[in-house]
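Trainee: Sequence first, predicted model second:
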Amino acid sequence: MDRPVVSIIGAGVAGLACATELADRGIAVEVLERAAHLGESACSWMAGGMLAPWCERATTDEIVARLGEPSIDWWRRHFPGTVSKGSLVLTPPRDAADLTRFASRTERHEWLDADAIAALEPDLAGRFRRALFFADEAHLEPRKALAALAAGLEARGVPIRFGVDVKPSQAEGDFVVDCRGLAARDELPDLRGVRGEMVVVRTRDVSLSRPVRMLHPRIPLYIVPRGDGIFMIGATMIESEERRAVSVRSAVELLNAAYTLHPAFGEAEIVELGADLRPTFPDNLPCMRRKGRVLHANGLFRHGFLLAPWLARQVADAVLVETRDADIPQRRHA
């Protein structure tokens, strides 16, 4: 089969990344999405968009950093809006030991003192004594990145058909790539949803150039600048599959983190509150599984934009060489 036709179900970050990678390799592709428009039902719409493999290594499996590192260049090639200014990790002085523990679990960082923090982020001058700077990391605006991938596909003649709700067995094509997220539990019963919540605020009184992670004793918190005074604050991780609005407790925790970073956030305007469920396998790692002509690409958990390019490469390799689980890492077993 020299040029198989591939039908991709789902236009979230997994589906669009798979379509882009396949198109890059000369494969005929179509994308089928049940929602009426881009982002209507994709949890990718609520993502932080941090391309931070070494920050993630401090709190997740080492393989996440190894597989995620090449994604930074992948996104730079496919989305010019990718911002390459690194990541900053800090904590209030009373919790300095947490920063030391974080540093011991990862690499590719440098320690900053108060003066260096002020030079990097002037609006944080005098507020923190020490920080970790991950200069090689990047970030992007997820909604703009998804729109850019979709536009790139359409410019290359790849059709994206919205309002099409099909099962993998119903889709046409020599191969079918199932990127439906949690909706794929009819085929992948070990998927579970992990709830994430976020707040978007607007203020002209704070300026940041890069994502800032605030170490927290219970949940990881980050603040990502979106430009034009917009900041996304996340990301709670709750083992719950309940679909409802953001809880008061989560909103308070997220906003308190922003206030701790800079009191001016206390006067910020709340633009959006959002919550969704991240599709997750038991080991919290993404996976490609092949069942006949169907490739199930799923389980990105909270690493959607970081690991989607890796997952897309596994799908493209499998399509091209017609082998099962090409380059899939050894899975952990409970």
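Mentor: Received, thanks.

Trainee: Going by C-alpha atoms from here, please, whenever you check contacts or count neighbours.
Mentor: Fine.

Trainee: wait, isn't Leu295 in contact with Phe175?
Mentor: Yes: with contact defined as Cα atoms under 8 Å, Leu295 counts as touching Phe175 (7.3 Å).

Trainee: ok, Gly68 - contacts?
Mentor: When contacts are counted by Cα atoms under 8 Å, 6 or more residues apart in numbering, Gly68 touches Leu51, Ala52, Pro53, Leu306, Leu307, Trp310.

Trainee: And the furthest pair within the residues you listed?
Mentor: Ala52 and Trp310 (14.2 Å; Cα to Cα).

Trainee: neighbour count winner among the two?
Mentor: Ala52 (26 against 23; other Cα atoms under 10 Å).

Trainee: Could you pull up the residues touching that one?
Mentor: By Cα under 8 Å, 6+ apart, the neighbours of Ala52 are Gly68, Glu69, Ser87, Glu137, Ala138, His139, Leu306.

Trainee: May I ask which of these has the most neighbours?
Mentor: Neighbour max across those (other Cα under 10 Å) = Leu306, 28 neighbours.

Trainee: Mind checking what secondary structure it has?
Mentor: helix (DSSP: H, G, I helix; E, B strand; the rest coil).

Trainee: List just the nearest of the contacts of Gly68 to Val212.
Mentor: So of these, ranked by how close each gets to Val212 (Cα to Cα), first place is Ala52, at 11.1 Å.

Trainee: A further structure is provided below for comparison with the first:
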Amino acid sequence: MARIDVIGAGITGLWQAFTLAERGHHVRLLERSREPFADAASRLGGAMLAPYCEAEAAPAIVRDLGLHAMTIWQDKLDCVQQTGTLVVAQPRDRAELNRFAAQTEAHETVDSARVAELEPALEERFRTGLFYAHEAYVPPNSALAALLQGIRAAGAELHFGAERIEGYADFTIDCRGLAARDDLPGLRGVRGEMALVETSEITLHRPVRLLHPRFPLYVVPWGGDTYMIGATVLESDDRGPVTLRSGLDLLGLAYALHPAFGQARIVQLAADVRPAFSDNVPRIIFRGSRIYVNGMYRHGYLTAPALAAMTADYVEGRRPNSEIIVEDNG
């Protein structure tokens, strides 16, 4: 079995460490923050396992990775909520719904009665929609905690407050996101902003996406009366607070989804930056004994288990055949 250091304890690094430790390798997980998840963009993710919906804008490889990853999520963790995804639009934005349907698959076109059956709170608010029954989501806090617990249970070492410690490793798997930009030319930052709200005035049972020509929105139930509202994708590496405009967009469109969100309490407005390459497709880059897993864009939760399986196969002497794998011997 190999000795492996995994650097970075966001969703990507956690799945790398979990997969390798479960396969019997000697794993050390190194994270620069002293508290778990304190500096990880993953803590703010919508955590939707939505390969079909994401195919509206992402290349086919992302959908395929997501489908593979979903089977791993379901096999390894019990926090997966397979409730499907509901996509709706206002009548004036029907063209957006038609476009979305044409660019995706594995959906059911639903009328107002079916929308009300799926989400009673949305009764009579939308005449039509799309339902992706095979999609799922995970509450991020539960998923991150479960992975960390699984890593410990598999016998890996955890080192918080450190990105490097002495000791021999056969491989180092670098999952530092934007912190690896000096090593990975072309890696850029994509800013995402979110609102976390609490309300007992409305109950949603699954992720709901509201299409809009300028600013599509998603709302994800995080358990209890808590909902994550998100969808901003900004070309920026600014990790500063949410801007006024983005806050207005997020909260205004949540109100458009249902006026009950007007009474919601804002628990958190937060932003962070996700790493991406020019095509928004992740890469596994092999440079001798150092392996970079990066460029997750907004697909970290969706694809991380599949990338971890590929990396583990490589470490064990198999060579996965995928367009996302780069062997850099320079």
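Mentor: Looks like it came in fine. The model shown is predicted, which means the values in this text are computed figures rather than measured ones.

Trainee: tm score of chain vs chain?
Mentor: Here the TM-score for the pair of chains, by TM-score structural alignment, normalised by the length of structure 2, is 0.96; 326 aligned residues with a Cα RMSD of 1.6 Å.

Trainee: and in structure 2, which of the contacts of Ala52 of structure 1 remain?
Mentor: Comparing these with structure 2 on both residues aligned by TM-score structural alignment, their matches' Cα atoms under 8 Å, the contacts found in both are Gly68, Ser87, Glu137, Ala138, His139, Leu306.

Trainee: quick one: contacts for the aligned partner of Thr60 of structure 1 in structure 2?
Mentor: The equivalent of Thr60 of structure 1 in structure 2 is Ala58 (alignment by TM-score structural alignment). Ala58 of structure 2 is in contact with Asn280, Val281, counting by Cα under 8 Å, 6+ apart.

Trainee: pretty sure Ala58 of structure 2 is in a helix, no?
Mentor: No: counting by three-state DSSP, Ala58 of structure 2 falls outside a helix, being coil.

Trainee: Quick check: chain neighbours aside, which residue is closest to Ala148 of structure 1?
Mentor: Phe79 (6.4 Å; Cα to Cα, 6 or more residues apart in numbering).

Trainee: How many residues are close by the one you found?
Mentor: Neighbour tally, Phe79 of structure 1, other Cα under 10 Å: 19.

Trainee: Show me what it aligns to in structure 2.
Mentor: For Phe79 of structure 1, the residue aligned by TM-score structural alignment is Leu77.

Trainee: next one: Arg302 of structure 1
Mentor: Aligned partner of Arg302 of structure 1 by TM-score structural alignment: Arg298.

Trainee: From Asp39 of structure 2, how far off is the residue lying closest to that match once chain neighbours are set aside?
Mentor: Spatially, and ignoring its direct neighbours in sequence, Arg298 of structure 2 is nearest to Arg274 (6.9 Å; Cα to Cα, 6+ apart). According to Cα to Cα, to the nearest Å, Arg274 of structure 2 stands 12 Å off from Asp39 of structure 2.

Trainee: ok, now Ala95 of structure 2?
Mentor: From Ala95 of structure 2 to Asp39 of structure 2 the distance is 39 Å (Cα to Cα).

Trainee: And Gln74 of structure 2, by the same measure?
Mentor: Counting by Cα to Cα, the gap from Gln74 of structure 2 to Asp39 of structure 2 is 26 Å.

Trainee: now swap in Val326 of structure 2 and tell me
Mentor: Relative to Asp39 of structure 2, and taking Cα to Cα, Val326 of structure 2 is found at 27 Å.

Trainee: I'd say the residue nearest to Arg298 of structure 2 and Gly192 touch.
Mentor: Yes: under the criterion of Cα under 8 Å, Arg274 of structure 2 makes contact with Gly192 at 7.3 Å.

Trainee: how about the helices in the stretch 151-300 of structure 1?
Mentor: 248-261 (DSSP state H, counting those that start in this stretch).

Trainee: Shared with structure 2, which of the contacts of Gly68 of structure 1?
Mentor: Those retained in structure 2, by both residues aligned by TM-score structural alignment, their matches' Cα under 8 Å: Leu51, Ala52, Pro53, Leu306, Leu307, Trp310.

Trainee: Let me know the closest of the residues you listed to Leu215 of structure 1.
Mentor: Nearest member of these to Leu215 of structure 1, counting by Cα to Cα, is Ala52, at 15.0 Å.

Trainee: what's around the aligned residue in structure 1 for Ile173 of structure 2, how many residues?
Mentor: When structure 1 is aligned by TM-score structural alignment, Ile173 of structure 2 is paired with Val177. Neighbours of Val177 of structure 1 under the rule other Cα under 10 Å: 31.

Trainee: List the residues that contact Val177 of structure 1.
Mentor: Val177 of structure 1 touches Val6, Ser7, Ile8, Ile9, Gly15, Pro168, Val294, Leu295, His296, Ala297, Val315, counting by Cα under 8 Å, 6+ apart.

Trainee: Those residues: which two are farthest apart?
Mentor: Pro168 and Val315 (15.1 Å).
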